[in-house]
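[1] here is a sequence together with a model predicted from it:
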Amino acid sequence: ESLVEDVLLGRYTQARGVLPPGTLGFNPQLRGYPYDPPRARQLLKEAGYPGGNGLPTLQIWSSVKRDETVRFHEHMQRYLSAVGIRSEFHYLTDWPSYSRALEEGRLPVFLYAWYADVPDPDNFLFKLFHSRSPRNFFRYANPSVDDLLLAARSAPDLQRRVELYRKVEQLVLDDAPLIPMMHHTYERLFQPYVRSVEVNGLGDPYIPFRKIWLERAR
C-alpha cells in the first residue's frame, strides 16, 4: 500500500489478488498478503537463516529503469532489508532480450506486467498459471489448478465459471508463485454529450467506439 500511495502517488491500485477490478470473477473479499516483519523474521529463523545470516542475496530483475521505477525498487529493498533479506536489482531494458531470458528461465525473481487480451479471467489465470502455458514464466505447476482451469473453460454458465476461477485464484495465492502488487488505472474525461462509453477492467484499448454516440444539442 505504501509503495502504491507514496511512491507511485496513487496512480495505481493495490492488488490483493490476480484479477483486476472490472474483470469477471474479481473477488473484492481477498485481503492480499499482509506486511508482517516479525512473522517474516520468524520464518527466516525457522528456515535456518536467523536475521538473514547465510541467506544468498536476492537477485531481482526488471525490464524498466526509469526514475519512478528505480525509487519503487529502492523502497522494495528497504522493506526486504527490514526483515534481513538482502537484495540487488538488475536491469535488462531491451524487451526481446528480457522476454527471451524469461522463456529460458534465467531470471529467478523478476518484475512482470500482464496486459490481458480480453477482460476474461481465463486470459489471466490460464495463461499465467496453467503448467503448460508458454506464458507461465514462474514454472508454476499445480495439478488441481490445471484441472480447475480446464473445467472452467467448459463450465455451462457464468456463475459456475466464477466459482471455479475464484478457487484457482485462491490456490495460486496460497502457493504464492508470485506477489500481485498493483493494477494499472486509467483516468479519462468525456464531455457530457458523449454517450454510451463503456469501460471494462482493461481500460483504454478496449473501449468499444462503435457504441459511442454524440447527443445532439436541443
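    Yep, it's here. Note that the structure is a prediction, hence the values are computed from the model and not measured. Numbers count the residues shown, from 1 in each chain.
[2] okay, CA-based contacts and neighbour counts for the rest of this
    Noted.
[3] give me the distance between the nearest residue to L214 once chain neighbours are set aside and I207.
    Leaving out its chain neighbours, the residue that sits closest to L214 by CA to CA, 6 or more residues apart in numbering is V194, at 4.9 Å. V194 is 13 Å from I207, where distance means CA to CA, to the nearest Å.
[4] what of V109?
    From V109 across to I207, the span is 34 Å (CA to CA).
[5] next one: G17
    Applying CA to CA to G17 and I207 gives a distance of 24 Å.
[6] same check, this time on R195
    12 Å.
[7] likewise for F124?
    19 Å.
[8] more crowded one of those two?
    F124 (20 against 14; other CA atoms under 10 Å).
[9] count of residues packed around the closest residue to the more buried one other than its chain neighbours?
    In space, F124 comes closest to A116 once its chain neighbours are excluded; the distance is 6.4 Å by CA to CA, 6+ apart. Counted by other CA under 10 Å, the residues lying close to A116 total 14.
[10] next up, a structure to set beside the first:
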Amino acid sequence: MKALKPLLLTLTLAVGAAHAQGTTLTVATGQDPQSWDPIDTFLMAWGQVGHNIYDGLVIRSPDLKLQPGLATKWTALNNNKTLRFTLRKNVKFHNGEPFNAAAVKFTFDRLLGPEGKKGPQQANYNAIKEVKVIDPYTVDFILSQADPVLLTKLAGYGAMIVPPKYLKEKGEDYFNTHPVGTGPFKFVSYKNGESLKLQAFKEYWGGAPKVDNLTYRFIEEPSTRVAELQAGRIDIAQGIPVSQAETIKKNNKLVLQAVDSPTAMSLRFNTSKAPTDNLKVRQALNYAVDREAIIKSILQGYGTPIASLQGAKSFGYDPNLKPYPYDPTKAKQLLQEAGVKPGTTIGIDFVGTDAVFREVAQAVAGFFQAVGLKPELKTYETNTFYSDIIPKNKTSNAYQMGWGGWTFDFDNTAYLLYHSGQFWNPDYKNPAMDKLLDEQHNLSDQKKRLTILRNVAKMTHDEAIEIPLYNQQDLWGVGQRVQNFKAPSDNLLNLKNVSVK
C-alpha cells in the first residue's frame, strides 16, 4: 500500500497540472498592431483581438445587429442632442476595478482629448461634445452634431471602455502592452511581433468563455500560417491566400470558411505627385486595368468588382455606378492628352508580405506597361507602410489601400479617406468633397444621407482618386477540433463561445 502512495500522488499532480493548463484555442493573424490601447489604431487586426479583451457600451452580433453591451439600454433625449446610457451593474475590469459611469467618462475624455488626438480614432467620435455622469450607472452623451453611425461606432474600436485607475497608475506606455478591459479574456503575456496570450476571465458578465486559454500568433507570411494550420499548431488562420484555398478544402482535417467582407481593395493615387496629380492620368490608369481578369485569375473568383471603395452591403453603395471599363486604347489617348511621354515612371507601393496583393500589383504593373508606362514596384513592411509611409505622404504615385469598412456605412470610409486633414488622407483636398461629407455626417435623415453618400462615391469615381479594384471575400482556415466558430463578416472576432474538442 505504501508503494502506491507516491504513484497516486504523481497521478494527482499530473491531473491537476492538466486541469490548470486547460483547453487552448490558438488563432493566427497576419499583423501585430503593436499597441493594445483601443485609441491607438484603426487596423482590422486589432479588432480580431481587441474584442476579446474589451467591451463597448454596444455590441454588434454576427448578424450585424446592435445589442446591449456594457450599456443595458440607451435613449435619445433633447431632440436627439443627447444619448442617455443606462449601464450594466456588477461588472469588473480584469484587475478588479469596478466598471461604472466614471470609467465611461474617463474613456471618452481620454479618446476626445490630447491622447486620442495622437491616433486615428478621434475623428470617429467628434460628434460627442461631452460625457456627463448622471449617477454611478447613468451617463449622458451630449452631442455637438448628429452622427447616424455613432451607435455602430460605439461597438467598434476606439470606444472600448478602459480602466481609469489602472491607466493612471501604470501610464500609457505600459497600457499599450499590458491591456486591461472587461472582456471575456484577460491579458497574460505579449511578445512583440510574435504572440499575445490571454486567459479566460471567469467573472465575465456575459458568462465564462468555453476555452481556458486564447493564444494569438502573429504570422505575417500567409504561406507560413497555412503550414502551421496544416501541422495542427494553430486552430484558426485568418487571411488564407486564394492560392491555398483548394489545399485547405481538400484537407479532411480542415475547413475553409469564405465570407463576404467589408474590405474593399484599391490602388490609391498620390494626387500631389506628378503625373498622378493630373486627372486625365488618373482616369487613364483606371481604364488601363482589367479588374475582371484580376478577380478571375488571381482571386479565383473570391471577389467582386467595385466602382467605389465599398461593397454591396455598404450603406451608400450605388448599383448604378459602374467601374471604369477596361479600355487600353482610351487610356493611351488620355495619357497623350495629358502630355505623358511613353516610358514615364509610375511607382506602385504595397505591403511586401501580402502575397495576393503582390500578384495584383504585378498584374497592374503589366497593364500600365501595356499602355506605354514604366511601372516601378516598391514594397514595405506592414506597420511601416500604414503608420508612416501613407499618413506622412511618402508614397509613390500609386499605393495599396485596403479599407475594412466594418460599420458597413460609407461615411466611416469616405470621411476618413477623402475629407481633407484626416490621418489617412495626406494629400487629397477638395472643398466640394468636404462639404458633402460634412453635410451627410450631420444628418439623421437616412434617405438624404444615402443620396449624398452616393454623390460622394460618384465624386471619387469622377475624380479618379483611386482605382477601386474589388470587394474581397475573406478566407479563414479552421481545424476540425474547433466548435461553434463562424467567420465574421465584419472581421471583429468574438471567441467567447468557441470551444475545442
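    Good, I have the coordinates. Just so you know, these numbers come straight off a predicted model, no measurement behind them.
[11] just give the TM-score of the two.
    The TM-score (TM-score structural alignment, normalised by the length of the first structure) is 0.80; 196 aligned residues with a CA RMSD of 2.6 Å.
[12] which residue ranges form the strands in the first structure?
    Along the first structure, the segments classed as strands by DSSP state E run 12-14, 58-62, 87-91, 109-110, 182-184, 194-195, 213-214.
[13] so which of the ones you listed is the most packed in?
    Most buried of the strands of the first structure, by mean neighbour count (mean count of other CA atoms under 10 Å): strand 182-184, with a mean of 19.
[14] now the residue sitting nearest the centre point of the first structure: how far from R16 of the first structure?
    Closest to where the C-alpha atoms of the first structure average out (CA atoms, centre = their mean) is P180, at 3.9 Å. According to CA to CA, P180 of the first structure stands 7 Å off from R16 of the first structure.
[15] kindly report the same for R78 of the first structure.
    21 Å.
[16] out of those two, which sits in the busier spot?
    Applying other CA under 10 Å to R78 of the first structure and R16 shows that R16 carries more neighbours, namely 21 against 14.
[17] show me where the first structure has helices.
    2, 37-46, 67-81, 95-103, 122-129, 143-153, 158-175 (DSSP state H).
[18] corresponding residues in the second structure for the last one?
    Meaning helix 158-175 of the first structure. On the second structure, the counterpart of helix 158-175 of the first structure by TM-score structural alignment is residues 446-463.
[19] quick one on the thing from earlier: now do the contacts for the residue nearest to the centre of the first structure.
    A15, R16, G17, V18 (CA atoms under 8 Å, 6 or more residues apart in numbering).
[20] can I get those in JSON lines including distance to V7 of the first structure?
    Formatted as JSON lines, those follow (distance: CA to CA, whole Å):
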{"residue": "A15", "distance to V7 of the first structure": "15"}
{"residue": "R16", "distance to V7 of the first structure": "18"}
{"residue": "G17", "distance to V7 of the first structure": "20"}
{"residue": "V18", "distance to V7 of the first structure": "21"}
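[21] quick check: PyMOL command selecting the buried ones in those residues.
    A single PyMOL command selects the buried members of the contacts of P180 of the first structure (16 or more other CA atoms under 10 Å):
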select buried, resi 15+16+17+18
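[22] of all the contacts of P180 of the first structure, which comes closest to R39 of the first structure?
    R16 (19.2 Å; CA to CA).
[23] any idea what the closest one aligns with in the second structure?
    Using TM-score structural alignment, R16 of the first structure pairs with A307 in the second structure.
[24] now its match, nearest residue through space, not along the chain?
    Excluding its sequence neighbours, the residue lying closest to A307 of the second structure (CA to CA, 6+ apart) is P323, at 4.1 Å.
[25] what sits against the aligned partner of that neighbour in the first structure?
    Matched by TM-score structural alignment, P323 of the second structure corresponds to G32 in the first structure. Counting by CA under 8 Å, 6+ apart, G32 of the first structure touches A15, R16, G17.
[26] now G32 of the first structure: how far from L178 of the first structure?
    With CA to CA as the criterion, G32 of the first structure and L178 of the first structure are 12 Å apart.
[27] before we move on, what about Y98 of the first structure?
    From Y98 of the first structure to L178 of the first structure the distance is 18 Å (CA to CA).
[28] the more surrounded of those two?
    Shown here are Y98 of the first structure and L178; by other CA under 10 Å, Y98 has more neighbours (19 against 15).
[29] and the nearest residue to the more buried one once chain neighbours are set aside, how many residues sit next to it?
    Among residues not flanking Y98 of the first structure along the chain, L92 sits closest, at 5.9 Å (CA to CA, 6+ apart). Number of residues near L92 of the first structure (other CA under 10 Å) recorded here: 15.
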